[in-house]
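Novice: Pasting the sequence and the predicted model now:
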Amino acid sequence: MDSMSAQARSQLMGRIRGKDTKPEIFVRSLLHGAGYRYRLHGRVPRRTLETLKRENPAALLRGGKLPGTPDIVFSARRKAVFINGCFWHLHDCPAGQHAPATNRQFWADKRNRTRERDKENAAALHALGWKTIVLWECELRDPKAVLAVLVDFLGPPSAAERATGSKGA
């Protein structure tokens, strides 16, 4: 049985961050080192946002962000990267399938809602003409493999991206 008090568990869970996590920073570092430039947390430039609204008047683009608030956005390519924690997003790996021993129904419901919301957000992005990729926390152990997957998804960095890739930028 779990020896952690409800208050201690609440404090622990409250410290878990939703953005700028270690896996996100790792992937951003890989991309930046390879010469890619991107936007964070679902933000897109105003011109891209206006184009999306013109092309899809019924789309809900709250706060100038894409549906689902992707972790990394390549607006010129219309591609978005989600970096998901295995536990929270119910991945098929052992970490994602491990269920807490206490309050089982709450956690099952919460994680299933997250999985459904992920599907809805991906569908909304695809309806807007965007392509998405999900990188799972458990897949990030091999930097070369991660970068190969990202380059395959994104294509090579553009000349403009490479030009802004100097150490002083």
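Specialist: Okay, I see it.

Novice: Please make it C-alpha for all contacts and neighbour counts, starting now.
Specialist: OK.

Novice: What segments of this protein are helices?
Specialist: Assigned helices in the chain, in chain order: 6-14, 22-33, 46-55, 94-97, 104-127, 143-154, 159-163 (criterion: DSSP state H).

Novice: by contact count, what packs against the longest one?
Specialist: Meaning helix 104-127. Helices and strands touching helix 104-127, as assessed by 3 or more CA pairs under 8 Å, 6 or more residues apart in numbering; DSSP states H and E, comprise strand 131-136.

Novice: Buried residues of the strand it packs on, list them for me.
Specialist: Across strand 131-136, burial judged by 16 or more other CA atoms under 10 Å covers K131, T132, I133, L135, W136.

Novice: okay, now the residue nearest to the third one when sequence neighbours are not counted: neighbour count?
Specialist: This means I133. Using CA to CA, 6 or more residues apart in numbering and skipping the chain neighbours, the partner closest in space to I133 is V81 (5.1 Å). Residues contacting V81 under the criterion other CA atoms under 10 Å number 24.

Novice: do R62 as well
Specialist: Residues near R62, counting by other CA under 10 Å, number 9.

Novice: And H32, by the same measure?
Specialist: Neighbours of H32 (other CA under 10 Å): 15.

Novice: Next: N121.
Specialist: Neighbour count for N121, taken as other CA under 10 Å: 17.

Novice: second one coming, line it up with the first:
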Amino acid sequence: MSAGKKDTEGKDAPDLAWEPPAGSWASSAARRRNMQAIRSRDTKPERLVRSLLHAEGLRYRVAAKPLPGLRRTADIVFRPAKLAVFIDGCYWHGCPEHYVSPKTNPGYWSDKVARNMARDRDTDEQLKEAGWTVLRFWEHDPAEDCAVKIAATVSRLRKAKP
């Protein structure tokens, strides 16, 4: 624990003189905290879909690399069936229905989302070339619809295996 200033409850008081490190994307301490709180896994849409799949008796890997050499993770992976499932956030992956460019630093964030979208397409291509099936859903898609499509795809892929 730091020996800095304490608030009225004896907890460390926030450093009001905080400045972002050189080259940091964080424009303020509050923005930095906000960005660090964003989950990269176990989001509510993912948990809902996984719960429905588990109730159907399906077992899978969570936040796993489908391919050992590919530095990317899928939200849900069925290795024997070679199925990778991604549940993409509307903001971070550029949903055509819900993405709105931010008012603060729009150039940076729009470029970031464009890079994410390009990486998503590259991931899809690499997995397909390796013989995987890729399913992508938006966070706003009904979890029940996603689970039905995933379960049907797993069933089809398992039957197709020799």
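Specialist: Thanks, I have it. All of these numbers come straight from a predicted model, not from anything done at the bench.

Novice: picking that back up, what's the distance between the aligned partner of the residue nearest to I133 of the first structure in the second structure and W138 of the second structure?
Specialist: Using TM-score structural alignment, the equivalent of V81 of the first structure in the second structure is V85. V85 of the second structure sits 11 Å away from W138 of the second structure, going by CA to CA, to the nearest Å.

Novice: for A151 of the second structure, same thing?
Specialist: For A151 of the second structure, the distance to W138 of the second structure equals 17 Å [CA to CA].

Novice: what sits against the residue nearest the centre of the second structure?
Specialist: In the second structure, the centroid-proximal residue (CA atoms, centre = their mean) is S40; its distance is 4.5 Å. By CA atoms under 8 Å, 6 or more residues apart in numbering, S40 of the second structure lies in contact with nothing.

Novice: mind checking how far it is from P68 of the second structure?
Specialist: Distance, S40 of the second structure to P68 of the second structure, using CA to CA: 20 Å.

Novice: Could you report the separation of P156 of the first structure from A108 of the first structure?
Specialist: Note on P156 of the first structure: its distance to A108 of the first structure, by CA to CA, is 40 Å.

Novice: now swap in A124 of the first structure and tell me
Specialist: 24 Å.

Novice: So for those two, which sits in the more crowded spot?
Specialist: Ranked by neighbour count (other CA under 10 Å), A124 of the first structure and A108 place A124 first, with 17 against 14.

Novice: Need the counterpart of that one in the second structure.
Specialist: Per TM-score structural alignment, A124 of the first structure is aligned with Q126.

Novice: Can you give me the separation between its match and A30 of the second structure?
Specialist: 38 Å.

Novice: returning to what we had before: mind checking the helices of the first structure for the one nearest to P70 of the first structure?
Specialist: Closest approach to P70 of the first structure among the helices of the first structure (CA to CA): helix 104-127, 9.2 Å.

Novice: so how much does that closest one differ from the second structure once superposed?
Specialist: Here the mean offset of helix 104-127 of the first structure against the second structure after fitting is 0.5 Å, by mean CA distance after the TM-score superposition for the first structure.

Novice: Give me the contacts around that helix.
Specialist: If you take CA under 8 Å, 6+ apart as the criterion, helix 104-127 of the first structure is touched by L66, P67, G68, W88, H89, L90, A99, P100, K131, T132.

Novice: Pull out the buried residues from it.
Specialist: For helix 104-127 of the first structure, the neighbour count (16+ other CA under 10 Å) marks R111, D118, N121, A122, A123, A124, L125 as buried.

Novice: how about A63 of the second structure, what's its match in the first structure?
Specialist: Match for A63 of the second structure (TM-score structural alignment): H41.

Novice: now A114 of the second structure
Specialist: Under the alignment (TM-score structural alignment), A114 of the second structure maps onto N112.

Novice: Against L140 of the first structure, how distant is its match?
Specialist: Distance from N112 of the first structure to L140 of the first structure, counting by CA to CA: 23 Å.

Novice: Tell me the residue in the first structure aligned with the residue nearest to the centre of the second structure.
Specialist: By TM-score structural alignment, S40 of the second structure lines up with G18.

Novice: Against T69 of the first structure, how distant is its match?
Specialist: Distance of G18 of the first structure to T69 of the first structure, given as CA to CA: 11 Å.

Novice: same thing with E50 of the first structure?
Specialist: E50 of the first structure is 17 Å from T69 of the first structure, by CA to CA.

Novice: quick one: which of these two has more around it?
Specialist: T69 (19 against 14).

Novice: Provide a list of residues in contact with the more buried one.
Specialist: Counting by CA under 8 Å, 6+ apart, T69 of the first structure has contacts H41, G42, R43.
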